[in-house]
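Q: I'd like to go over a predicted model; first the sequence, then the structure.
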Amino acid sequence: MEDPSGSGGWRFAQCFGDKGEVEDITEADIISTVEFDSTGNYLATGDKGGRVVLFERNEMKKGCEYKFYTEFQSHEPEFDYLKSLEIEEKINKIKWCKRQNSAHFLLSTNDKTIKLWKVFEKSLRVVSESNHHDGQRPLPPPTVKSHLRLPRMALQDNIIAAVPRKVYSNAHAYHIHSISVNSDQETYISADDLRINLWNLNISDQSFNIVDIKPVNMEELTEVITATEFHPTHCNLFMYSSSKSNIKLADMRDSALCFEEEEDPTTRSFFSEIISSISDVKFSHDGRYILSRDYLSLKIWDVNMENRPVKTIPIHDHLRGKLCDLYENDCIFDKFECVWSGDDQNVLTGSYHNYFRIYDTDTLNDVVLQADKSAFKIKKIGGAAPGQKLGAKNGARPNGLKDMMALDALDFNKKILHASWHPKEATIAIAATNNLFLYSAA
């Protein structure tokens, strides 16, 4: 059956955040990372103001809906007096640790400092009766020993508390852009442009440098590390990508394998190196495949075949002719993330004008959706989803949003850089400037 909207069964479910116009947005409110936990019952966002906001699944609702759980200030702005540098409070990444007890543990990082947070429910108790009070009623002071009584505590309220259990600092000379928790739940890695460090979650004052690509002479610097991730099941394997368009799969016990595609010299241009720089890499949940994102495309690699990707998916080929403009406005340096679905059957990545695309990994059939404010206006009046609205204009047009994506009137200030996929369901969380959008598929 033809899907007239081109929405692939996806529908807008929820939106959190201020619904104002883009021009009025405070910089601190812009979402800089979004991450589901391993159960999908909790969702975390970090913003440029250093805040972490947690959402909890709303069990009262039938569908996959979330409600506000708690918010805390994770990082504050700092100043490095030695280097005369301001260190932003912006949260670059959040990673959940697997839940071991009733408390949640998650790692958050800004450019320089990683923190391990414990989030737990705590009951507040107050003194309900004592020698001087019975509830709110004052009592005369006891005159004889037998009138003395022990104070009694009563439950007043339950609150959600967030406390930093560990602070891992002073280990990176450059800006931290990636953290990844190992499958053993005991160690994690953190990466900046030139180094990757291995940490034990319980030891905050010591880390091991496991990758160092810093040249002796910095003038000879030709590449930087752009992303890193641990293998989902093998605790000795991890990978990292570079600005030189390659991915290295490394074994901490031995050596590294390099995934690299030969460049076609006929297509080489001034922008080749910039647009081929890999901005994100992700292992599939079974560890068999690697998903990588560069400026114009997504690539799926088989870990057993390092010379070329299994599939190359163009994301916004229509921008090839606009690379000069994108270089002028710095958009060519935007770092788009990519994610696998929980069953590894689909992949997702973002584009401009708040468009994002979901691809079937077998057929490469794709769905284009837009995280747009019209979504919740339409929901209020009971209309169609934004994809359906646009797709149905001038009759049924399966390429509704795809055609819109290629138009010249794209707003390059609106971009979908960060997203997360529910580990067990067809639900996705999309960060669109200062709003968090949730979409679900039937």
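A: Looks like it came in fine.

Q: only C-alpha atoms for contact and neighbour calcs from this point on.
A: Noted.

Q: give me every residue that touches N41.
A: By CA atoms under 8 Å, 6 or more residues apart in numbering, the residues touching N41 are E56, R57.

Q: let's go with 10 Å and repeat that
A: Counting by CA atoms under 10 Å, 6 or more residues apart in numbering, N41 touches F55, E56, R57, N58, E59, C64, E65, Y66, H422, P423, K424.

Q: same thing with K98?
A: With contact taken as CA under 10 Å, 6+ apart, K98 is in contact with D37, S38, T39, H104, F105, L106, V181, S183, D184, Q185.

Q: now, among those, which is nearest to E129?
A: If you rank the contacts of K98 by distance to E129 using CA to CA, H104 comes first, at 34.1 Å.

Q: can you pull the contacts of the closest one?
A: Each residue near H104 by CA under 10 Å, 6+ apart is listed here: D37, Y42, W96, C97, K98, W117, K118, V119, F120, E121, A162.

Q: switch the cut-off to 6 Å
A: Contact analysis of H104 by CA atoms under 6 Å, 6 or more residues apart in numbering lists K118, V119.

Q: number of nearby residues for the nearest residue to E260 once chain neighbours are set aside?
A: If the residues on either side of it in the chain are set aside, E260 comes closest to N246, at 4.8 Å by CA to CA, 6 or more residues apart in numbering. When neighbours are counted by other CA atoms under 10 Å, N246 registers 20.

Q: check L148 too.
A: Neighbourhood size, L148 [other CA under 10 Å]: 13.

Q: ditto for N399
A: N399 has 20 neighbouring residues, counting by other CA under 10 Å.

Q: could you measure from it over to V310?
A: Distance of N399 to V310, given as CA to CA, to the nearest Å: 26 Å.

Q: and for V53?
A: Using CA to CA, one gets 37 Å for the distance from V53 to V310.

Q: who has more neighbours, those two?
A: Counted by other CA under 10 Å, V53 and V310 do not tie: V53 has more neighbours, with 18 against 14.

Q: surely the more buried one forms part of a strand?
A: Yes - under DSSP: H, G, I helix; E, B strand; the rest coil, V53 sits within a strand.

Q: for it, what are its contacts?
A: Counting by CA under 6 Å, 6+ apart, V53 touches A44, T45, E71.

Q: drop anything exposed from these.
A: By neighbour count, with 16 or more other CA atoms under 10 Å, these hold A44, T45, E71 as buried.

Q: what's the helix or strand for the second one?
A: Under the criterion DSSP states H and E, the helix or strand holding T45 is strand 42-47.

Q: now do that strand: distance to the chain's middle.
A: Using CA atoms, centre = their mean, to the nearest Å, the distance from the centre of strand 42-47 to the centre of the chain it belongs to is 8 Å.

Q: ok, and here's another one to check against it:
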Amino acid sequence: MEDPSGSGGWRFAQCFGDKGEVEDITEADIISTVEFDSTGNYLATGDKGGRVVLFERNESKKGCEYKFYTEFQSHEPEFDYLKSLEIEEKINKIRWCRRQNSAHFLLSTNDKTIKLWKVFEKSLRVVSESNHYDGQRPLPPPTASTHLRLPRMTQQDNIIAAVPRKVYSNAHAYHIHSISVNSDQETFISADDLRINLWNLNISDQSFNIVDIKPVNMEELTEVITATEFHPTHCNLFMYSSSKSNIKLADMRDSALCDTHAKCFEEEEDPSTRSFFSEIISSISDVKFSHDGRYILSRDYLSLKIWDVNMESRPVKTIPIHDHLRGKLCDLYENDCIFDKFECVWGGDDKHVLTGSYHNYFRIYDTDTLNDVVLQADKSAFKAKKIGGPLPGKGAKNGQRGGLRDAMQLDTLDFNKKILHASWHPRENTIAIAATNNLFLYSAA
């Protein structure tokens, strides 16, 4: 079946956030992470203001639709008096723990402190009948034990409470950029630029340093850790990527300190294409295991790569994301955009991958055919939905002319609008896209 719109069946479903055209967006409202839980029934976002907002699937609706569930302040701004440093409240990552009872547990982190939150429904009870009054009429003090009356409580309301159960702090000298919960649901790792620590979820006052790439002399520093993730099924395996364009797979059974990796995925650089920017654009900003653990998806500044866990020498697929920016690297270096850290995600079926670009464009690829859909998280989507016009966010597939692919290559790109954070529903074709201070949801049949 030919898809005339080129949208690959994807359509705009919902948007949360300020729907008007706002020129000056409040910094605190910018979404800094987005994450579905393992069931897909809940969705969490964190923002630069330190808030976590949870959304719950609206079961009364036929499609995949979400409604506001609760919001809480996860982190506050702090000040490190020893180093004279302000520690931002911005939420860098949120990771859900698998649900074991009626409460939800999730980890959230800013640059220095990780917190384990328990989110649960709680009934508010109030005194409906006291032993001082009968309605409005005051009662005399009881003269016999038979006249004693106990106050009665009745349920007034259900509220959703968020309580920090554990605070994991003081373990990182540098900024925490990644956390990942192990498949055993007992441990998790946290990573900064030079170290990865292993924690037990129940123990907040100690962690084990399992990777340390800090040189004795900091002047000899040549690479930093950029992302880390546990294997989805083998609790002894994890990987971490570096600014030197490689991904290391480590096995915790080998030794306590996993500095010697089990595998290293790295592609040899072509010396003929080397330039001043080569090292910056080849730095990996995100890595993800496929759900079956067989493949690794990595994102650098200009491309996506899919690696087979059994082949270290080169990726199975290399997908260019915005090759048209190669000629603009000087400008992107000057406006600091070249240091943007784009995330990448696998579809629930491991057959599709998703990553973002500038001007609120994002792309979804079929991993077999590399056919892609270009979509745009655009506020005019609501207006079109209201008046019944054509929806923006309709893309163009490979081989089709026009559409958003051509628009994406124009010089009028707004580099302040970028899709850095996204999450894919684990079992359905529904994606959550963070576009500045808005959360967009798209669905495909």
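A: Right, received. Where do you want to start? Quick caveat: nothing in here was measured; it's all calculated off a predicted structure.

Q: just give the TM-score of the two.
A: After superposition, the two chains reach a TM-score (sequence alignment, normalised by the length of structure 1) of 0.96; 438 aligned residues with a CA RMSD of 2.1 Å.

Q: rewinding a little: format the contacts of V53 of structure 1 as CSV; extra columns: distance to Q156 of structure 1.
A: Below are the contacts of V53 of structure 1 laid out as CSV (distance: CA to CA, whole Å):
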residue, distance to Q156 of structure 1
A44, 28
T45, 30
E71, 21
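
Q: related to what we said a few turns ago, the strand holding T45 of structure 1 vs structure 2, average offset?
A: Its matched residues in structure 2 lie on average 0.1 Å from strand 42-47 of structure 1 after superposition (mean CA distance after the TM-score superposition for structure 1).

Q: so which elements touch that strand?
A: strand 31-36, strand 51-57 (3 or more CA pairs under 6 Å, 6 or more residues apart in numbering; DSSP states H and E).

Q: how about those strands in CSV, adding distance to L407 of structure 1?
A: Formatted as CSV, those follow (distance: least, CA to CA, whole Å):
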stretch, distance to L407 of structure 1
strand 31-36, 26
strand 51-57, 35
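
Q: right, and these - which one's nearest G395 of structure 1?
A: The nearest among those, by CA to CA, is strand 31-36 at 36.3 Å.

Q: so how far is stretch 166-179 of structure 1 from its chain's centroid?
A: Worked out by CA atoms, centre = their mean, stretch 166-179 of structure 1 lies 17 Å from the chain centre.

Q: an error on my part: the question was meant for stretch 427-434 of structure 1.
A: Taking CA atoms, centre = their mean, the mean C-alpha location of stretch 427-434 of structure 1 is offset from the chain mean by 9 Å.

Q: stretch 284-300 of structure 1 now?
A: Centre-to-centre, stretch 284-300 of structure 1 and its host chain are 16 Å apart (CA atoms, centre = their mean).

Q: Provide the aligned range in structure 2 for it.
A: Alignment of stretch 284-300 of structure 1 against structure 2: residues 290-306, by sequence alignment.

Q: and the matching stretch, end to end?
A: 10 Å.

Q: could you find the counterpart of K83 of structure 2 in structure 1?
A: Here K83 of structure 2 is matched to K83 in structure 1, going by sequence alignment.

Q: list the contacts for that match?
A: When the contact criterion is CA under 6 Å, 6+ apart, K83 of structure 1 has no partners at all.

Q: just say helix, strand or coil for it.
A: coil.

Q: do a quick rundown of the strands in the stretch 201-350 of structure 2.
A: Assigned by DSSP state E, counting those that start in this stretch, the strands in the stretch 201-350 of structure 2 fall at 203-212, 225-230, 237-242, 246-251, 263-266, 286-289, 295-299, 303-308, 317-320, 344-346.

Q: which of those strands sits closest to G8 of structure 2?
A: When those are compared by CA to CA, strand 344-346 sits nearest G8 of structure 2, at 16.5 Å.

Q: about what we covered before: contact partners of the match of stretch 284-300 of structure 1?
A: So stretch 290-306 of structure 2 is contacted by 232, 281-289, 307-309, 315-322, 350 (CA under 6 Å, 6+ apart).

Q: equivalent range in structure 2 for stretch 405-416 of structure 1?
A: Using sequence alignment, stretch 405-416 of structure 1 lines up with residues 408-419 of structure 2.

Q: which residues touch the matching stretch?
A: Contact with stretch 408-419 of structure 2 is made by G356, S357, Y358, H359, N360, A435, as judged by CA under 6 Å, 6+ apart.

Q: again with stretch 350-360 of structure 1
A: For stretch 350-360 of structure 1, using CA under 6 Å, 6+ apart, the contacting residues are 346-349, 365-371, 410-412, 414-417.

Q: show me those that map onto strands.
A: Mapping those onto strands (DSSP state E) picks out N346, V347, L348, T349, D366, V367, V368, L369, Q370.

Q: from M404 of structure 1, how far out is the third one?
A: Just to be clear, that refers to L348 of structure 1. Applying CA to CA, the value for L348 of structure 1 to M404 of structure 1 is 19 Å.

Q: who has more neighbours out of those two?
A: Remark: of L348 of structure 1 and M404, L348 carries more neighbours, 22 against 16, as counted by other CA under 10 Å.

Q: state the distance from that one to V181 of structure 1.
A: 22 Å.

Q: next: V211 of structure 1.
A: V211 of structure 1 is 17 Å from V181 of structure 1, by CA to CA.

Q: more crowded one of these two?
A: More crowded of V211 of structure 1 and V181, by other CA under 10 Å: V181, with 26 against 16.

Q: list the contacts of that one.
A: Y188.

Q: mind doing that once more with 10 Å?
A: Contact analysis of V181 of structure 1 by CA under 10 Å, 6+ apart lists 95-98, 106-107, 187-190, 198-201, 229-232, 235.

Q: how about R253 of structure 2, nearest residue that isn't a chain neighbour?
A: Closest to R253 of structure 2 by CA to CA, 6+ apart is N236, at 6.4 Å.

Q: OK, contacts around that neighbour?
A: Neighbours of N236 of structure 2 in contact, by CA under 10 Å, 6+ apart: N182, S183, D184, F230, A250, D251, M252, R253, D254.
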